[in-house]
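> structural data only, the sequence is not supplied:
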């Protein structure tokens, strides 16, 4: 189970790095090459969204079937384990949401750059006429 969260963590870190690189000021040629490369990677990377959604369903299912340790019968160790599992679940929900949100941000940034490039080409054609 930890491998899934490790993969999701690396994907979120990679998406954050790509979003950061796309928003940095750069020469036009370098920026267009970077946007085209990221656009090619975005199509196969869409699989992260259903993966994150499946992980969210897993967290929900585990939360619904988790043994509650709120009574006085529980030992301190059991209570600590329960609280730790709650914190881990909350962290993992944030991780899943961040994966989906960062994918969407990178997609929109690439789309905006492509739209700007197309508008510049149209403007150039009108100026040439």
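Yep, it's here. Note that the structure is predicted; figures quoted are calculated from it, not measured.
> for the rest of this, base every contact and every neighbour count on C-alpha atoms.
Fine.
> number of nearby residues for residue 22?
With neighbours defined by other CA atoms under 10 Å, the count for residue 22 comes to 19.
> list the contacts of it.
Each residue near residue 22 by CA atoms under 8 Å, 6 or more residues apart in numbering is listed here: 31, 34-35, 106, 109-110.
> out of those residues, which are inside strands?
With strands defined by DSSP state E, no entry of these lies inside them.
> just the element for the residue positioned nearest the centre of the chain, please.
The central residue of the chain, meaning the one whose C-alpha is nearest the mean C-alpha position (CA atoms, centre = their mean), is residue 99 at 1.7 Å. When elements are defined using DSSP states H and E, residue 99 is found to belong to helix 76-128.
> let's bring in a second model and compare:
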């Protein structure tokens, strides 16, 4: 179980690094090459969205069927275990949502860069006429 969360942690770190690379002010030639490379990487990264959503649904199901430890019958050890599991679940929800959000950000940043390039090409053609 911990392997899937480790994978999502690395994916979030990689997506954040890529998003930073996309937003840095590069010269036009370098920026266009970075955007082209990232655009090609977005298609394989899209397979992570269903993985994150599946894990999110799994967390929801586990939260709905988790044994509550709020009565006086629970020992201190059981209460600590319950609180830790809740904190881990919250962290994992943030990971799943971060994967989806960062993918969306990268997709739109690449899309906007492509649109800007197309508009610059149209402007260049209009100036040449």
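Received it, and whenever you're ready, just let me know what you need. Please read these numbers as outputs of a predicted model, since none were measured by experiment.
> any idea what the TM-score comes out to?
With the length set by TM-score structural alignment, normalised by the length of the first structure, the two chains reach a TM-score of 0.99; 129 aligned residues with a CA RMSD of 0.5 Å.
> the residue nearest to the centre of the first structure against residue 51, yeah?
No - counting by CA atoms under 8 Å, no contact exists between residue 99 of the first structure and residue 51, whose distance comes to 9.6 Å.
> next up, the contacts around the residue nearest to residue 12 of the first structure when sequence neighbours are not counted.
Nearest non-adjacent residue to residue 12 of the first structure, counting by CA to CA, 6 or more residues apart in numbering: residue 99, 5.2 Å away. For residue 99 of the first structure, the contacting residues are 8, 11-12, 15, 48-49, 52, by CA under 8 Å, 6+ apart.
> out of those, which are buried?
Among the contacts of residue 99 of the first structure, those classed as buried by neighbour count (16 or more other CA atoms under 10 Å) are 8, 11-12, 15, 48-49, 52.
> ok, so of those, who is nearest residue 21 of the first structure?
When those are ranked by distance to residue 21 of the first structure (CA to CA), residue 15 comes first, at 9.8 Å.
> and for the closest residue in space to the closest one that isn't next to it in sequence, the neighbour number?
Counting by CA to CA, 6+ apart, residue 102 is the residue found nearest to residue 15 of the first structure once chain neighbours are left out, at 6.0 Å. Neighbours of residue 102 of the first structure under the rule other CA under 10 Å: 20.
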